[in-house]
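Sequence isn't available, so here's the structure alone:
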């Protein structure tokens, strides 16, 4: 097949894959100049981050954008009038190896529309990964999208060749799925998830006894929800995410704001794209649940079913629970320090280490790099009385927002002065 035809396929199938955010694209736009190594602007190049902070470039493509389903929210739905294409198994393998040899990528993110059947599609995805591992001796990162409804046998085989597996649950609630994807069943998503979870647990248990146990999906599994296609509240979304973290040992749940791709009476109108800030607030909440010791019911409940767009969820929670403040940074346990707005976990660890040697003051906190613009309203230090005891929640919120806007204007003015 000609180079131009492969390039056309890549253009179509990389563009169709951009709606899947579960590989954490960074949006980098660095070009290759002066015959340097690598290029981040090629079609299908996206970026993900490892647990130690390294950025990894991936080839992100669909095997095909043909699909037997007609999900209202999906750009590849069978009734959508778009240009269709499909990679052969060997073409996907060759493309990955050629990109890798040119130092464009360090791994592959491979998904697909569902054609013929879930098992047939999953077999082809596995065939690409298997060829890369066994025939090309490829040891780079591979993320395979698991196909809803695929058999347990195929899910097991997929985990032998992929570093990470993921099944996108797509819509946060069962009722929303029935409305927008009536051809799909909720158990089609959860069954592969459960298989992967159990195989990972089995692998870890056997590895302790038999060192030669074949490695299985070492990077775990993830999933993605479309936000705003149906009327779920932030509470519905985060309760659903908590369910998947708890019951399926998810490494990550990703939240993707709905992008209107077709006219449909079941969907929001074209042009009513979900604000990026809503996605951001959901990710912040997710972070609080996973790393800061919060329970989802503390942040979202029947009284507060949606997140505050004006302020981050930790600050919003603190303003609703002023009775728990101020917190003495010299005596409070780490869990409570982590609940002070403006304090990240790095700042918490710095405080815990520093207070071993002396009572800390605000000046000490500034010297060790703790940001106090928000935190000062919720803490007391050695030698300082609580200066904000007479302020109400609405007043504290107003002061913080005012200071934030003032800081933004200062930074913006400084940037303008560089150009002037």
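Okay, I see it. Predicted, not measured: the structure shown is a model, and the values here were computed from it.

For the rest of this, base every contact and every neighbour count on C-alpha atoms.
Noted.

quick one: residue 50 from residue 25, how far?
12 Å (Cα to Cα, to the nearest Å).

Which one's more surrounded, the two?
Per other Cα atoms under 10 Å, whichever of residue 50 and residue 25 has more neighbours is residue 25, with 19 against 9.

That one and residue 108, how far apart?
On the measure of Cα to Cα, residue 25 and residue 108 end up 13 Å apart.

Ok, residue 26 next?
15 Å.

and what of residue 224?
18 Å.

swap in residue 203?
Counting by Cα to Cα, the gap from residue 203 to residue 108 is 23 Å.

Neighbour count: these two, which is higher?
Between residue 203 and residue 108, counting by other Cα under 10 Å, residue 108 is the more crowded of the two (28 against 18).

A strand includes that one, no?
Yes: counting by DSSP: H, G, I helix; E, B strand; the rest coil, residue 108 is found in a strand.

show me what contacts it?
58, 59, 60, 96, 140, 141, 142, 143 (Cα atoms under 8 Å, 6 or more residues apart in numbering).

What subset of these is buried?
58, 59, 60, 96, 140, 141, 142, 143 (16 or more other Cα atoms under 10 Å).

Mind telling me what element the last one is part of?
With the criterion set as DSSP states H and E, the secondary-structure element containing residue 143 is strand 141-145.

So which residues make contact with that strand?
Under Cα under 8 Å, 6+ apart, the answer for strand 141-145 is 106-112, 125, 129, 158, 161-168.

if you set the cut-off to 6 Å instead, what comes out?
For strand 141-145, the surrounding residues in contact (Cα atoms under 6 Å, 6 or more residues apart in numbering) are 107, 108, 109, 110, 111, 162, 163, 164, 165, 166, 167.

okay, now the one to match up with it:
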């Protein structure tokens, strides 16, 4: 099999590992390169966007996860790159100015030790031999040892450990060979390394498969919140389960992508808006309602908090208003220092989502939902 065919298969297989916030936005991009690889943009903590080659080193897995396209008992072409092949591929794509960085994951091939060694070898060659200073994201395999984790952190900007499920019983339903406590132990190792100032520059991420077992959104988000607090997790990613042919879960109903969207919205409220888990609204089954975004739902169930005077509201109060996020709140506060906001036209000039926020605010004591104010739109 030639290298182009390998790229086609291993980049397609890598799509199940999520790596950037673009995946939950309307601006999501998947751009085919000239050699049929997939290049994904991802946003870094400093706001920069980089183009990543997202690829598996191998799809030849020794494990048998029920949801996975690469499971041991599934019939499909099994291939692997050597570390040197992967390095040559990446450097060629970079020479053509097609990529800025690398997201490298892998199925567990031969053994966890062998697979992790090969991924680390790729990073080592790029950093040490070719002096590559750009972005590298490495997936840490569940069985990785302390020294491998430490090496991964030294070479990579970001590392990820995929928990897949919020509780052990749910994980056993979709991946009987995995152990949730063992996975969380890897986060404990990273936490201890951070005390020695060995920290990935762009943080740690994890991923959950949503809907393959009977897990509840409240359980996913509760664990996510704990990970943010105790392990300084940078991001959690959510992947709505989609059944794959020739797997034990092939007849399971696909999970609505709206559930994935609502989880991202709720996660954003926790990370950026200072919401607690107890403030999120869940249905009787412990899931986020699909028909309303979590922030608007909170606003509708807390009428005592509104309306808020836009010219007096604190930053924290502004963040509670539907249609106003961190950037919009800062724009409002900055604009108020020059002069009072007079009407909806002033808000529109700031790029505020007026239709979403108008029922929750006052402008100089008046509701912009009034006919007089709306006539200004």
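The structure has been received and is ready for your questions. In this text the structure is predicted, and so the values were computed from the model without any measurement.

Got a TM-score for the pair?
Laid over one another, the chains give 0.89 as their TM-score (TM-score structural alignment, normalised by the length of structure 2), with 365 aligned residues with a Cα RMSD of 2.3 Å.

re earlier: possible to save the buried ones among the contacts of residue 108 of structure 1 as CSV with distance to residue 321 of structure 1?
CSV is the format used below for these (distance: Cα to Cα, whole Å):
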residue, distance to residue 321 of structure 1
58, 43
59, 46
60, 44
96, 52
140, 47
141, 44
142, 44
143, 42
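
now for residue 343 of structure 1: what does it line up with in structure 2?
Under the alignment by TM-score structural alignment, residue 343 of structure 1 pairs with residue 324 in structure 2.

how about the strands in the stretch 201-350 of structure 2?
Applying DSSP state E, counting those that start in this stretch to the stretch 201-350 of structure 2 gives strands spanning 204-210, 235-240, 308-309.

The shortest one against structure 1, how far on average?
Yep, that's strand 308-309 of structure 2 we're talking about. Mean deviation of strand 308-309 of structure 2 relative to structure 1 after superposition (mean Cα distance after the TM-score superposition for structure 1): 1.6 Å.

what sits against the residue most central in space within structure 1?
In structure 1, the centroid-proximal residue (Cα atoms, centre = their mean) is residue 254; its distance is 3.5 Å. Shown in contact with residue 254 of structure 1 (Cα under 6 Å, 6+ apart): 22, 224.

Which position in structure 2 pairs with it?
Using TM-score structural alignment, residue 254 of structure 1 sits opposite residue 237 in structure 2.

what does residue 180 of structure 1 give?
By TM-score structural alignment, residue 180 of structure 1 lines up with residue 174.

Surely its match and residue 66 touch.
Yes: judged on Cα atoms under 6 Å, residue 174 of structure 2 makes contact with residue 66 at a distance of 5.1 Å.

Counting neighbours, go ahead and name the busier of these two.
Between residue 174 of structure 2 and residue 66, counted using other Cα under 10 Å, the more crowded position is residue 66 (24 against 21).

Quickly note the distance from that one to residue 251 of structure 2.
From residue 66 of structure 2 to residue 251 of structure 2 the distance is 12 Å (Cα to Cα).

now swap in residue 131 of structure 2 and tell me
48 Å.

if I line the two up, what does residue 111 of structure 2 land on in structure 1?
In structure 1, residue 111 of structure 2 lands on residue 117 (TM-score structural alignment).

Kindly tell me how buried that match is, as a neighbour count.
13.

quick one, helices of the stretch 201-350 of structure 1?
Secondary structure of the stretch 201-350 of structure 1 by DSSP state H, counting those that start in this stretch: the helices cover 234-248, 276-291, 296-299, 313-320, 334-337, 345-354.

how about the fourth one, aligned to which bit of structure 2?
Read that as helix 313-320 of structure 1. The aligned range for helix 313-320 of structure 1 is 294-301, by TM-score structural alignment.

Run through who's touching that stretch.
With Cα under 6 Å, 6+ apart as the contact definition, stretch 294-301 of structure 2 has outside contacts at 266, 322.

And it, what's buried?
294, 295, 296, 297, 298, 299.

right, and out of those residues, which lies closest to residue 259 of structure 2?
residue 294 (11.4 Å; Cα to Cα).

For that closest one, give its distance to residue 214 of structure 2.
21 Å.

what's the answer for residue 357 of structure 2, then?
35 Å.

Same drill for these two, tell me which one is more crowded.
Between residue 357 of structure 2 and residue 214, counting by other Cα under 10 Å, residue 357 is the more crowded of the two (18 against 11).

name the element that one belongs to?
Counting by DSSP H and E, residue 357 of structure 2 is found in helix 354-357.

Trace that helix over to structure 1 and give me the residue numbers.
Going by TM-score structural alignment, helix 354-357 of structure 2 sits over residues 372-375 in structure 1.

Same question for stretch 146-165 of structure 2.
Against structure 1, stretch 146-165 of structure 2 falls on residues 152-171 (TM-score structural alignment).

Now the matching stretch: buried residues?
Of the residues in stretch 152-171 of structure 1, those buried (16+ other Cα under 10 Å) are 152, 154-171.

among these, which are in helices?
Counting by DSSP state H, the part of the buried residues of stretch 152-171 of structure 1 found in helices is 152, 154, 155, 156, 157, 158, 159, 160, 161.

Including distance to residue 6 of structure 1, could the residues you listed go into CSV?
Below are these laid out as CSV (distance: Cα to Cα, whole Å):
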residue, distance to residue 6 of structure 1
152, 33
154, 28
155, 29
156, 31
157, 28
158, 26
159, 28
160, 29
161, 25
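
Let me know the closest of those to residue 357 of structure 1.
Among these, and counting by Cα to Cα, the member closest to residue 357 of structure 1 is residue 159, at 48.9 Å.

Which part of structure 2 matches stretch 12-20 of structure 1?
Going by TM-score structural alignment: stretch 12-20 of structure 1 matches residues 9-17.

Need the residues that contact the matching stretch.
In contact with stretch 9-17 of structure 2 (Cα under 6 Å, 6+ apart) are residues 37, 55, 56.

Make JSON lines out of the residues you listed and add distance to residue 189 of structure 2.
Formatted as JSON lines, these follow (distance: Cα to Cα, whole Å):
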{"residue": "37", "distance to residue 189 of structure 2": "34"}
{"residue": "55", "distance to residue 189 of structure 2": "26"}
{"residue": "56", "distance to residue 189 of structure 2": "24"}
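
Go through those and flag which are in strands.
Using DSSP state E, the members of the contacts of stretch 9-17 of structure 2 that fall in strands are 55, 56.

Got a ChimeraX select line for the buried ones in the contacts of stretch 9-17 of structure 2?
A single ChimeraX command selects the buried members of the contacts of stretch 9-17 of structure 2 (16+ other Cα under 10 Å):
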select :37,55,56
